[in-house]
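Asks: my questions are about this predicted structure, shown below with the sequence.
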Amino acid sequence: MQMILFTMNQQYYLISAASVEEVIDTVTITKVPLAYHWIEGLINLRGTVMTVIGLAELIGVTRSKENRNILIMKNDEEKKGLLIEEVVEVVDIEPADIQLTSSDDQDYYAGVISFPDKVANIIDVNHLIF
């Protein structure tokens, strides 16, 4: 399966490429008053207004100093942006290579993949953002 490898605060994460429609450079995000702390705001993407969610705030990790990309996530006809630090590459992962750990308090966490030079956490946030 294809997954998108990206960084946040010097750590590596993977998310399924099947749930990502496209990756865009960060654009101007309009803040929304009284929104949840993990809602970054709204963007206008080719005439469509969509919510942008700060992934770091959503999963409780330290926010990156600079966020360069937004993952446009899709679920049926609904789309939302996911603010991340930077996409590194798209990788092919064999399901047998996923090392699972039981973590009841983190329902977004789907396992770990070891690469020769790094370790990446697999996250599944679709059920959290849609």
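Replies: That came through fine. Residues are numbered from 1 along each chain as shown.
Asks: please count neighbours and contacts with C-alpha atoms only from this point.
Replies: Fine.
Asks: which strand or helix spans the closest residue to residue 37 other than its chain neighbours?
Replies: In space, residue 37 comes closest to residue 57 once its chain neighbours are excluded; the distance is 7.1 Å by CA to CA, 6 or more residues apart in numbering. Using DSSP states H and E, residue 57 sits within helix 55-59.
Asks: could you point out which element follows that helix?
Replies: Following helix 55-59 toward the C-terminus (DSSP H and E): strand 69-75.
Asks: need the next SSE after that next one, C-terminal direction.
Replies: The C-terminal neighbour of strand 69-75 among helices and strands, as given by DSSP H and E, is strand 78-84.
Asks: the structure to be compared is supplied as follows:
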Amino acid sequence: MAEEQLVTFSLGSEEFGVDIMRVQEIIRIPPITRVPKASEYVEGVINLRGNVIPVISLRTRFGMPRVEETDLSRIIVLQVQNKVFGIRVDAVTEVLRLDSEGIEPPPPISLGMDAQFIRGVGKIEERLLILLDLDHIMGGETNNDVCA
């Protein structure tokens, strides 16, 4: 039976998962430098051991209201299609294994988010976990964007 290993995190009351193989590290939120004319969901850039990495606000990307940073807020540093970027999340919850049989295709009405961001819904006992399609989180950028 095939299984996936996921890093799970929360945005408000929703729980999401990303493939652990794409996660480079999870860090506390350092100072973020704003970038002029970047997309609204690009919070800015951070310096991570000498590398400048763009940071995406998943709340903004998904049309959710902004919230104040807490002690649990984190940036998950990802590598997707040879791009390294961070996603800002409310809290990282756990690392877990999920049987492929427990993953359903995304529902036709995509939970109020763009369907392109969702690759499936994982069922873990009574919990539902929205599995993100990371290839589209940064997709469709124009050349003048910080993340292009």
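Replies: Great, that's in hand. This is a predicted model, so every value here is computed, not measured.
Asks: follow-up on the earlier one: the residue nearest to residue 37 of structure 1 touches residue 36, doesn't it?
Replies: No: the pair residue 57 of structure 1 and residue 36 does not pass the contact test of CA atoms under 8 Å, sitting 9.9 Å apart.
Asks: if you count what's nearby, which of the two comes out ahead?
Replies: More crowded of residue 57 of structure 1 and residue 36, by other CA atoms under 10 Å: residue 57, with 16 against 12.
Asks: strands along structure 1, start to end?
Replies: 2-8, 11-16, 20-25, 39-45, 48-54, 69-75, 78-84, 86-92, 109-114, 119-123 (DSSP state E).
Asks: which one of those lies closest to residue 100 of structure 1?
Replies: Across the strands of structure 1, residue 100 of structure 1 has its closest neighbour in strand 109-114 (4.3 Å, CA to CA).
Asks: residues in structure 2 aligned with that closest one?
Replies: Aligning strand 109-114 of structure 1 against structure 2 (TM-score structural alignment) gives residues 118-123.
Asks: mean distance, the matching stretch to its aligned residues in structure 1?
Replies: In the superposition with structure 1, the average deviation recorded for stretch 118-123 of structure 2 is 1.5 Å (mean CA distance after the TM-score superposition for structure 1).
Asks: can you give the contact residues for that stretch?
Replies: By CA atoms under 8 Å, 6 or more residues apart in numbering, the surrounding residues in contact with stretch 118-123 of structure 2 are 98, 102-107, 110, 128-133.
Asks: redo those as JSON lines? Include distance to residue 14 of structure 2 and neighbour count.
Replies: JSON lines is the format used below for the contacts of stretch 118-123 of structure 2 (distance: CA to CA, whole Å; neighbours: other CA atoms under 10 Å):
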{"residue": "98", "distance to residue 14 of structure 2": "18", "neighbour count": "16"}
{"residue": "102", "distance to residue 14 of structure 2": "18", "neighbour count": "14"}
{"residue": "103", "distance to residue 14 of structure 2": "17", "neighbour count": "20"}
{"residue": "104", "distance to residue 14 of structure 2": "17", "neighbour count": "14"}
{"residue": "105", "distance to residue 14 of structure 2": "17", "neighbour count": "11"}
{"residue": "106", "distance to residue 14 of structure 2": "15", "neighbour count": "18"}
{"residue": "107", "distance to residue 14 of structure 2": "15", "neighbour count": "12"}
{"residue": "110", "distance to residue 14 of structure 2": "13", "neighbour count": "13"}
{"residue": "128", "distance to residue 14 of structure 2": "9", "neighbour count": "15"}
{"residue": "129", "distance to residue 14 of structure 2": "8", "neighbour count": "19"}
{"residue": "130", "distance to residue 14 of structure 2": "8", "neighbour count": "24"}
{"residue": "131", "distance to residue 14 of structure 2": "11", "neighbour count": "24"}
{"residue": "132", "distance to residue 14 of structure 2": "12", "neighbour count": "19"}
{"residue": "133", "distance to residue 14 of structure 2": "16", "neighbour count": "17"}
